[in-house]
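Novice: Sequence isn't available, so here's the structure alone:
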């Protein structure tokens, strides 16, 4: 799966690379998701936004118009979703709790990276993300995600 990850700090790159194990083609961007950087998502299947991205309806609509089908978020702005996946403008959105991001412990950073790649893995295989899946009624296979 082709993905772009916005607002990735240098210390987060290593965690994502280890969790990914070269399975997905992920472009890492230090800049936040915004109208100025949204075009990096063109041609990508998924967008990863860890924090401080512009998650307005207009941005999500633009991502959908660029062909993005999936989004992994880990931000306080999206915490209102309380970890539940949603479908907005045709984009399946999985949310990782921002509590992990705010602690910034090594274990928390590793867990964020593992959950991010796990989401990409399941989506690439056309499988649900378990109980939190927004498409559970439509998916052929429902798998539980390890907590």
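Specialist: All right, it came through fine. All of these numbers come straight from a predicted model, not from anything done at the bench.

Novice: C-alpha only now, for contacts and for neighbours.
Specialist: Will do.

Novice: Return the set of buried residues in the biggest helix by length in the chain.
Specialist: Scanning the chain for the longest helix, with DSSP state H as the assignment, gives helix 106-124. Using 16 or more other CA atoms under 10 Å as the test for burial, helix 106-124 gives 109-123.

Novice: Report the distance from it to the chain centre.
Specialist: Centroid separation for helix 106-124 versus its chain: 9 Å, with CA atoms, centre = their mean, to the nearest Å.

Novice: try this one side by side with the last:
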């Protein structure tokens, strides 16, 4: 089967190419999947897509009309997919539900450590011969309270990491993992926000979680706390976060995702004028750290993504049930 890989970067070509079975042929396009780029999938029986590709009803209908019968998501989130349209068209749709959850959890820790101890600023200073410590003061994480919002595999890995550092870990999740027993205390979201020195988000994006961090929830946070998001940008109301930073109620912000990232992330804009005013305002704060959705980006995670993607395809080709199939919505 021929597969059109959208939003393809050099590393996608490397890892998907290594894992591609003889029965499949991959063609790569750096363009994201939109209604304007559907035609690139002409002659393909499947498409392979990523987090910012558009999979709404018009796009899925256009793919189906071209003969595409399988949609392979090389990511865990599927908030960009019209599940009802996919079910109506009879499309096989599957994702990679968990890939090296420790990779994202470790990146959350890296963001916390970098922002807390100002190592990014210290690195720049020292390279200019400036060894002054003023402005680089951090806090000792041992003994601090870390709130984990969302206790799936990534949230559980994050809880394990912070627990090992001597932090008190609180978790808010409707269905927390039993693996958290002895690692974290289960509390409600309001209690978590009020008590935590660091709040780390590890939730899927859905209607119930969109802008879960808004003006009201920010006001309930402990003054001076740090907010970390390595999940989905839509969990945060960016305008409200900016106001909380300006008022100094929010002590620091570290994000690897951004609600309007589709037009920015995974591409080099160093010679462009970025027109997103909210993003540009965020970048003016010295207590804000942004990375470009790289939490998943480790060798181990990329290999697992490729392997599971092709395993999902094998289920489709052989007519077997797929444990990673997207839920059906009417």
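Specialist: That came through, no problem. The structure displayed is predicted, hence computed values, not measured ones.

Novice: What does the superposition give as a TM-score?
Specialist: Overlay of the two chains. TM-score (TM-score structural alignment, normalised by the length of the first structure): 0.75; 130 aligned residues with a CA RMSD of 2.7 Å.

Novice: if we can go back for a sec, residue range for the longest helix of the first structure in the second structure?
Specialist: Mapping helix 106-124 of the first structure onto the second structure (TM-score structural alignment) gives residues 299-317.

Novice: Quick check: the matching stretch compared with the first structure, mean distance?
Specialist: Aligned to the first structure and superposed, stretch 299-317 of the second structure gives a mean residue distance of 1.0 Å (mean CA distance after the TM-score superposition for the first structure).

Novice: Number of residues surrounding the residue nearest to residue 135 of the first structure when sequence neighbours are not counted?
Specialist: Computed as CA to CA, 6 or more residues apart in numbering, the closest residue to residue 135 of the first structure that is not its neighbour in sequence is residue 128, at 6.9 Å. Applying other CA atoms under 10 Å, we find 23 residues neighbouring residue 128 of the first structure.

Novice: what's the answer for residue 26 of the first structure, then?
Specialist: Neighbours of residue 26 of the first structure (other CA under 10 Å): 19.

Novice: Ok, the one 4 residues further on next?
Specialist: With neighbours defined by other CA under 10 Å, the count for residue 30 of the first structure comes to 11.

Novice: Same check on residue 135 of the first structure?
Specialist: 18.

Novice: That one should be in a strand, yeah?
Specialist: No - counting by DSSP: H, G, I helix; E, B strand; the rest coil, one finds residue 135 of the first structure to be coil, located in no strand.

Novice: Please tell me I have it right and it contacts residue 127.
Specialist: No - contact criterion CA atoms under 8 Å: residue 135 of the first structure and residue 127 do not qualify, at 9.4 Å.

Novice: for the stretch 101-250 of the second structure, what spans make up the helices?
Specialist: In the stretch 101-250 of the second structure, the helices defined using DSSP state H, counting those that start in this stretch lie at 101-117, 119-127, 153-164, 189-195, 215-220, 238-246.

Novice: Apologies, that question was intended for the first structure.
Specialist: Under DSSP H, the first structure gives helices at 10-20, 57-65, 98-103, 106-124.

Novice: what's the mean deviation for the second one versus the second structure?
Specialist: The reference is to helix 57-65 of the first structure. Mean for helix 57-65 of the first structure is 1.0 Å (mean CA distance after the TM-score superposition for the first structure).

Novice: how far out from the middle of the chain is that helix?
Specialist: Counting by CA atoms, centre = their mean, helix 57-65 of the first structure comes out at 15 Å from the chain centroid.

Novice: Quick check: the spatially most central residue of the first structure vs residue 126 of the first structure, distance?
Specialist: For the first structure, the residue sitting closest to the mean C-alpha position, by CA atoms, centre = their mean, is residue 72 at 1.4 Å. For residue 72 of the first structure, the distance to residue 126 of the first structure equals 16 Å [CA to CA, to the nearest Å].

Novice: okay, now the residue lying closest to residue 31 of the second structure once chain neighbours are set aside: neighbour count?
Specialist: Nearest residue to residue 31 of the second structure, sequence neighbours excluded (CA to CA, 6+ apart): residue 7, at 5.1 Å. Neighbour count for residue 7 of the second structure, taken as other CA under 10 Å: 19.

Novice: I'd like the helices of the first structure written out as TSV, with distance to residue 88 of the first structure added.
Specialist: Output for the helices of the first structure, formatted as TSV (distance: least, CA to CA, whole Å):
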stretch	distance to residue 88 of the first structure
helix 10-20	25
helix 57-65	8
helix 98-103	20
helix 106-124	16
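
Novice: Stretch 43-59 of the first structure spans what distance, first to last residue?
Specialist: Span of stretch 43-59 of the first structure from end to end, CA to CA: 16 Å.

Novice: Show me which positions of that stretch end up buried.
Specialist: Under 16+ other CA under 10 Å, the buried positions of stretch 43-59 of the first structure are 44-55, 59.

Novice: Pull the distance from it to the chain's centre.
Specialist: Offset of stretch 43-59 of the first structure from its chain centre (CA atoms, centre = their mean): 8 Å.

Novice: corresponding residues in the second structure for it?
Specialist: Residue span in the second structure matched to stretch 43-59 of the first structure, by TM-score structural alignment: 43-59.

Novice: can you list the residues that contact the matching stretch?
Specialist: 1-7, 32-35, 38, 41, 66-75, 77-78, 80-82, 85-86, 261-262 (CA atoms under 8 Å, 6 or more residues apart in numbering).
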